[in-house]
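1. What follows is a predicted protein model with its sequence.
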Amino acid sequence: MIAMTSDMPEYLPLKVANALLPDAPALRAQMEQDGYLFLRGLLPPDVLHAVREDVTGVLQAIGWIRGGPDRLAAQAQVLPCREGEPRYFEAIDRIQRLESFHSLAHEPALLQLMTLLLGEGAFPHPLGVMRLVFPDNPEVTTPPHQDFRNNQGTPRLTAAWIPLADCPLDSGPLAILPGSHRSGVLPLSFHLGPGNRQAVLPEELATARWATADFCAGDVLLFPALTVHRALPNRHPSRMRLSVDFRYQPAGEPLTEQCLQPHFARQSWDEIYRGWRSPDLQYYWHKRHYTVVPWDASLHALPEEH
């Protein structure tokens, strides 16, 4: 059990799955039981450090964080902004053009793990998500939700949540409701956080214990599209939480067209690739096997009263 301060609840610890590597049946059984896999130290810290250098370079250039020796700490020096604001897109558009950001989804250790879990031909969606979480902005903390309604396609879609540095509880890591993937697709209601939607939890989930951990650089949390998850508030007095979401799917299974586009589709892939050092990962999904299915707007719609 993870002990909290008096104003924070108690959480279950995430089960560490490293001992199951490289046993594919054991990994799949654990995922089926709990709805997540938590791997300590899966990624090389120097690779994450390089991505964080590039991301904080963008944030410093637009004035969001302090420069100099404090840059990598991502110490915020502006008022928070939220997804959808022009100031937010000023940062996201530049980060979407970073080769290091997109390359992280293809790290060998991640691809090997996804092959064990999802089978040969498993691949990351080109849509990668950068999370820029300001301190002391709890109203827009990512609420409980499932990824299926936002992405659709195959329910076997599997997310990898990766902090770009150590992310202890007070910095707002992700939390999971173990076993929630067995509850089916849940209804939606409005929320101020990313996507403006949250899952409406049935009583057995609303009263269940969340599981989380103090994350270290290199740790990876995996979960399928029906697992309920949320972010904890970033309670650090000054540091932003920088993390990435990448999603992987088995070969041959369905996906929607938006999963083949850059996040928010504000730029073309040609614009994003301009200035990259290597063409190796450009349009890589053209060589992969999948089926494009229509987006079902009803799955993403809020009730009329919302």
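-> Cool, got the structure.

2. going forward, measure contacts between C-alpha atoms and count neighbours the same way
-> Will do.

3. ends of stretch 237-244, how far apart?
-> In stretch 237-244, first residue to last residue: 21 Å (CA to CA, to the nearest Å).

4. no wait, stretch 40-51
-> 19 Å.

5. got it, and stretch 36-53?
-> Between the start and the finish of stretch 36-53 there is a gap of 29 Å, counting by CA to CA.

6. what's next to the lengthiest helix in the chain, contact-wise?
-> Longest helix in the chain by number of residues (criterion: DSSP state H): helix 45-61. The contact list for helix 45-61 (CA atoms under 8 Å, 6 or more residues apart in numbering) reads 65-67, 71-72, 74, 91, 94-95, 98, 100-101, 104, 164-165, 217-218, 242.

7. Below is an additional structure, to be compared with the one above:
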Amino acid sequence: MPHSTASSSSTPLYVNDGLLSPDQVGYLQASFPHEPLEELRQRLERDGYLFLKGLIPRDDVLKAREDYFTYLAPSGVLAPGTLPVDGIFDDKNDRLDYPGMVSAGSTDANGRPRGGLFVDLALKAHAEPWYKDGFCKHPALHSFIAKITGWGDENTLGLTRSLLRNNTPHNKAIGVHYDQIFLRHGEDTSMTAWVPMGDIALDGGGLIYLENGHTLGQEIESGFYEKARQTGLTDEEAKNAFNKNMMGGGLIADGAKEFATAHARRWLVTDYQAGDVVLHTPYMIHASTINKDPKNVIRLGTDLRFVDSSRSYDKRWTNVYAFGDGV
């Protein structure tokens, strides 16, 4: 059965270009790690995603969330008197000074994201041992991906480069994209695990997935490469040309509402709990809603990419994420 909340039908969901209409919204189907493995594989292949409830122990996720906001607390992002694990934004702040990692937002004179110490700490957090060497290598996640893909423990490699993204209330949402755009220097066989690090309400800025978006992503990719071949471009020239035709940040579109209308497909949504994981394939089109959480909860999540190390993969992802690293 689809996973949703009791208030889902009346919860307004905003994206960068406005309010999603009811006919543009559907719900992610929940799966559970204990279900038969072959059924889960078939579901992943059919839908392009697998929304797994409780894959990682909740306490482990909340500890990582606590570590993260303890690390960012000196920036003044948290409301006074609140616990770091709760991640409550101090709404006395100018939200534009806390643009988070979802969007670069405005930039300073050096072309860096506006945000000062907040952005500096959010970037440095990617290399902290509790995150890079701990949470990103959680055995429950690694083990499940090794099984669901059939790669096995020996060949399942978690790429070092990850995107640890916070989304402060009312700032910009993630635009429309699919992950192969960023992993094009390797085979299209990678697996993304999006891990919400904490509970995320339906209107709290969580990821949304385009219904059958993996088939559309493949069509977009193959259509471009066919045009590239017809014009005589080499594979490398085609990769570069494709990337140059993306919007800023590698997006297909900034506005999820117009994109859904143009392609006559719904956005699949849900609320998330700490411990949930969404696996999605390289062509699965996704975005996010704007964080409108009424309690000012900061949305925190991470994109972890896994590959079969025995096959060709994008070696640019073997380094810790850094601002302006060109990937």
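-> Nice, I can see it. The structure displayed is predicted, hence computed values, not measured ones.

8. Stretch 221-230 of the first structure: end-to-end distance?
-> Per CA to CA, stretch 221-230 of the first structure runs 12 Å from first to last residue.

9. Give the aligned range of it in the second structure.
-> Aligned by TM-score structural alignment, stretch 221-230 of the first structure corresponds to residues 278-287 of the second structure.

10. ok so, going back, quick one: the longest helix of the first structure to the second structure mean distance?
-> Once fitted to the second structure, helix 45-61 of the first structure is off its aligned match by 1.1 Å on average (mean CA distance after the TM-score superposition for the first structure).

11. Okay, angle between the very next helix or strand once past that helix and helix 45-61 too, please.
-> Next in sequence after helix 45-61 of the first structure, counting helices and strands by DSSP states H and E, comes helix 86-95. Relative orientation of helix 86-95 of the first structure with respect to helix 45-61: 140 degrees, computed using axes from the mean of the first three to the mean of the last three CA atoms, to 10 degrees.

12. Just list what helix 86-95 of the first structure packs against, helices and strands only.
-> Secondary-structure packing of helix 86-95 of the first structure (3 or more CA pairs under 8 Å, 6 or more residues apart in numbering; DSSP states H and E): helix 45-61.

13. which parts of the helix it packs on are buried?
-> Neighbour-count burial for helix 45-61 of the first structure flags 47-49, 51-60 (criterion: 16 or more other CA atoms under 10 Å).

14. what's it aligned against in the second structure?
-> Under the alignment (TM-score structural alignment), helix 45-61 of the first structure falls on residues 58-74 in the second structure.

15. Quick check: longest helix in the second structure by residues?
-> Across the second structure, the longest stretch assigned as helix under DSSP H is helix 213-230.

16. following that one, which helix or strand shows up next?
-> Scanning onward from helix 213-230 of the second structure (DSSP H and E), the first element met is helix 235-245.

17. Next SSE downstream of that following helix?
-> Where DSSP H and E defines the elements, the next helix or strand beyond helix 235-245 of the second structure is helix 256-263.

18. Distance from the chain centre to that next one, please.
-> Centre-to-centre, helix 256-263 of the second structure and its host chain are 19 Å apart (CA atoms, centre = their mean, to the nearest Å).

19. orientation of it relative to helix 213-230 in degrees?
-> 70 degrees.

20. tell me which residues in helix 256-263 of the second structure are buried?
-> Quick answer for helix 256-263 of the second structure (16+ other CA under 10 Å): 256-260.

21. okay, those residues in JSON lines with distance to Glu45 of the second structure next?
-> Shown next, in JSON lines, are those (distance: CA to CA, whole Å):
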{"residue": "Ala256", "distance to Glu45 of the second structure": "23"}
{"residue": "Lys257", "distance to Glu45 of the second structure": "26"}
{"residue": "Glu258", "distance to Glu45 of the second structure": "27"}
{"residue": "Phe259", "distance to Glu45 of the second structure": "23"}
{"residue": "Ala260", "distance to Glu45 of the second structure": "22"}
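
22. just curious, which of those residues is nearest to Gly223 of the second structure?
-> The shortest approach to Gly223 of the second structure among the buried residues of helix 256-263 of the second structure belongs to Phe259, at 17.5 Å (CA to CA).

23. these two touch, right, that closest one and Arg266?
-> No: here Phe259 of the second structure lies out of contact with Arg266, judged by CA atoms under 8 Å, at a distance of 9.7 Å.

24. hang on, Phe118 of the second structure packs against Val77?
-> Yes: contact status for Phe118 of the second structure versus Val77: in contact at 7.3 Å, counting by CA under 8 Å.

25. between those two, who's got more neighbours?
-> Val77 (24 against 20; other CA atoms under 10 Å).
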